[in-house]
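Enquirer: this one's structure only:
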């Protein structure tokens, strides 16, 4: 029993050493062994070259001096290195967490929380991007028909579901390089990058048809139908974003006036700078 007890204490101390302490001690032992071997090699080589005797004191000096000096010095250096590494790891984790928080904040401030689409400010900022000469984007304004009736007759939760349904249709029928935003309560904007009027009309018609034939919500009630009206306007290189929005808004109003559930591009790009009196 005593023998077992006598050997258990060192083992428990070794087992209780932290990984950090084990690394420091292990590296220090390796460095000390190298120092002892190097001291023996240099000292004995010098003594033999100078024809000096190698006595027991030489063995003691070459063994204990490197241990007494090298072990604590190397342990201190490795401990400082571990501390620096731990600090760097913490800083790296803090930077990653800060970057993630910044990305989340940027997304929240630039996107609509309900649909996940761009906010009005971010969408208009993308409309104002610099375009090369001859490059022409197209803006679509998408607005659900009789949306107030959906809210009044079926509740705001159904209205929210309708908006999400429209947002999904817009994402489905546009390209990754296009921009989609929620510009107001129920109005959406689609920025078709480097797409001219003819192709834009086709895309707008596809959006209108998809929303018309898709069930608005699960368990849709009789007579509960969702349609949209779409107004479009070209965005030439030198166009002002607000002028384009006004032109597309007039086209959207024209689509509503003509019976809704339709696409209108009646205002030409040459009228973008005409100010409404």
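Expert: Alright, I've got the coordinates. It should be emphasised that the depicted structure is a prediction, and the values quoted were computed from it without experimental measurement. Numbering: from 1, shown residues only.
Enquirer: when you work out contacts or count neighbours from here on, use the C-alpha atoms and nothing else.
Expert: Fine.
Enquirer: top helix in this protein by residue count?
Expert: Counting residues, the longest helix found in the chain (DSSP state H) is helix 56-110.
Enquirer: and the comparison structure, right after this:
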């Protein structure tokens, strides 16, 4: 408020000075004497009118600037909230990984990239038995341990998603066949090392079977999923707790 008063007063005094200067020039030129009434009129009118007009203008200008700042701040907060909601909507509530839809969207978005990498499907072994024997809450605890092990097993930049109840997907960005096998084995070992003790001191083994394939540039999401799923089925059929990768997806096409 003090700045408004100061700026208004400055303009008002400038207006008075200009008014007096014009009065001293024009009134004598018209043949009239410069009396007290003319002096007062030339001083008070611009002083009052200019100060009031300027004060009102500056006050409204400051309010408008403040409203713009509040609007910009609110817009930024709404944008941040929208990003948080969008991020939350794309995530699985339990594991924090991408949900099925979001993971497939990322996988589809990786098409036509020369460094597309490899796709792994990771499935918890005998998970129904854990749910049936100990209940679904205990099963959730086991699932969280498996999810954490998978996160430890992948590299920075790889994309993880929960694509089923106890099934996970991993897009190993830019991975070669050798790197994909190494990451898959790392995941398998991380899960195998879990010591899960839901009741007393008895340890319940947790393992995963993993099927994977290199992501051909022209392959669709469904083709990649069928290829990796077939390798997963082979891993299950051969005794579980196993990794099988096959770079040839022509069978699944």
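Expert: That came through fine. All values reported here derive from a predicted model rather than from experimental measurement.
Enquirer: what's the TM-score here?
Expert: TM-score for the superposed chains, counting by TM-score structural alignment, normalised by the length of structure 2: 0.84, backed by 252 aligned residues with a C-alpha RMSD of 3.0 Å.
Enquirer: quick one: which helix or strand includes the counterpart of residue 200 of structure 1 in structure 2?
Expert: Aligned counterpart of residue 200 of structure 1 in structure 2: residue 180 (TM-score structural alignment). Taking DSSP states H and E as the criterion, residue 180 of structure 2 maps to helix 177-192.
Enquirer: and if you look at residue 255 of structure 1?
Expert: Using DSSP H and E, the element containing residue 255 of structure 1 is helix 241-257.
Enquirer: please enumerate residues in contact with the following helix or strand past that helix?
Expert: Per DSSP H and E, the first helix or strand lying C-terminal to helix 241-257 of structure 1 is strand 263-264. By C-alpha atoms under 8 Å, 6 or more residues apart in numbering, the residues outside strand 263-264 of structure 1 that reach it are 201, 204-205, 208, 229-232, 251-252, 254-255.
Enquirer: where does the helix holding residue 255 of structure 1 end up in structure 2?
Expert: Counting by TM-score structural alignment, helix 241-257 of structure 1 pairs with residues 221-237 of structure 2.
Enquirer: give the contact list for the residue nearest to the match of residue 200 of structure 1 when sequence neighbours are not counted.
Expert: Counting by C-alpha to C-alpha, 6 or more residues apart in numbering, residue 180 of structure 2 lies nearest to residue 118, which is 6.4 Å off, once chain neighbours are set aside. Under the criterion of C-alpha under 8 Å, 6+ apart, the neighbours of residue 118 of structure 2 are 171-177, 180, 212-215.
Enquirer: so how far is residue 170 of structure 2 from residue 122 of structure 2?
Expert: Distance of residue 122 of structure 2 to residue 170 of structure 2, computed by C-alpha to C-alpha, to the nearest Å: 8 Å.
Enquirer: out of these two, which sits in the more crowded spot?
Expert: Using other C-alpha atoms under 10 Å, the more surrounded residue of residue 122 of structure 2 and residue 170 is residue 122, with 27 against 24.
Enquirer: the more buried one -> structure 1?
Expert: In structure 1, the residue paired with residue 122 of structure 2 is residue 142, using TM-score structural alignment.
Enquirer: under the alignment, what does residue 54 of structure 2 map to in structure 1?
Expert: Aligned partner of residue 54 of structure 2 by TM-score structural alignment: residue 74.
Enquirer: what's the local residue count around that match?
Expert: By other C-alpha under 10 Å, the residues close to residue 74 of structure 1 number 19.
Enquirer: what about the nearest residue to it once chain neighbours are set aside, which helix or strand?
Expert: Counting by C-alpha to C-alpha, 6+ apart, residue 74 of structure 1 lies nearest to residue 28, which is 5.3 Å off, once chain neighbours are set aside. When elements are assigned from DSSP H and E, residue 28 of structure 1 belongs to helix 19-49.
Enquirer: and the helix holding residue 255 of structure 1, what's buried?
Expert: Buried positions in helix 241-257 of structure 1, judged by neighbour count with 16 or more other C-alpha atoms under 10 Å: 241, 243-256.
Enquirer: mean per-residue distance, that helix versus structure 2.
Expert: Here helix 241-257 of structure 1, set against structure 2 after superposition, deviates by a mean of 1.0 Å using mean C-alpha distance after the TM-score superposition for structure 1.
Enquirer: most centrally placed residue in structure 1?
Expert: For structure 1, the residue nearest the mean C-alpha position is residue 103 (5.4 Å; C-alpha atoms, centre = their mean).
Enquirer: so what's the equivalent of it over in structure 2 up against?
Expert: Per TM-score structural alignment, the equivalent position to residue 103 of structure 1 in structure 2 is residue 83. By C-alpha under 8 Å, 6+ apart, the contact set of residue 83 of structure 2 is empty.
Enquirer: tell me the SS of residue 211 of structure 2?
Expert: Secondary structure assignment for residue 211 of structure 2 (DSSP: H, G, I helix; E, B strand; the rest coil): strand.
Enquirer: is it in contact with residue 237, as I believe?
Expert: No. Counting by C-alpha atoms under 8 Å, residue 211 of structure 2 stays clear of residue 237, with 11.6 Å between them.
Enquirer: run the chain-centre distance for stretch 228-239 of structure 1.
Expert: In this view, stretch 228-239 of structure 1 has its centroid 30 Å away from the chain centroid, taken as C-alpha atoms, centre = their mean, to the nearest Å.
Enquirer: er, stretch 41-50 of structure 2 actually
Expert: Computed by C-alpha atoms, centre = their mean, the chain-centroid distance of stretch 41-50 of structure 2 equals 59 Å.
Enquirer: which positions within it qualify as buried?
Expert: Neighbour counts using 16+ other C-alpha under 10 Å place 42-43, 46-47, 50 of stretch 41-50 of structure 2 among the buried residues.
Enquirer: rebuild those residues as JSON lines, extending it with distance to residue 248 of structure 2.
Expert: Formatted as JSON lines, the buried residues of stretch 41-50 of structure 2 follow (distance: C-alpha to C-alpha, whole Å):
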{"residue": "42", "distance to residue 248 of structure 2": "96"}
{"residue": "43", "distance to residue 248 of structure 2": "95"}
{"residue": "46", "distance to residue 248 of structure 2": "89"}
{"residue": "47", "distance to residue 248 of structure 2": "89"}
{"residue": "50", "distance to residue 248 of structure 2": "84"}
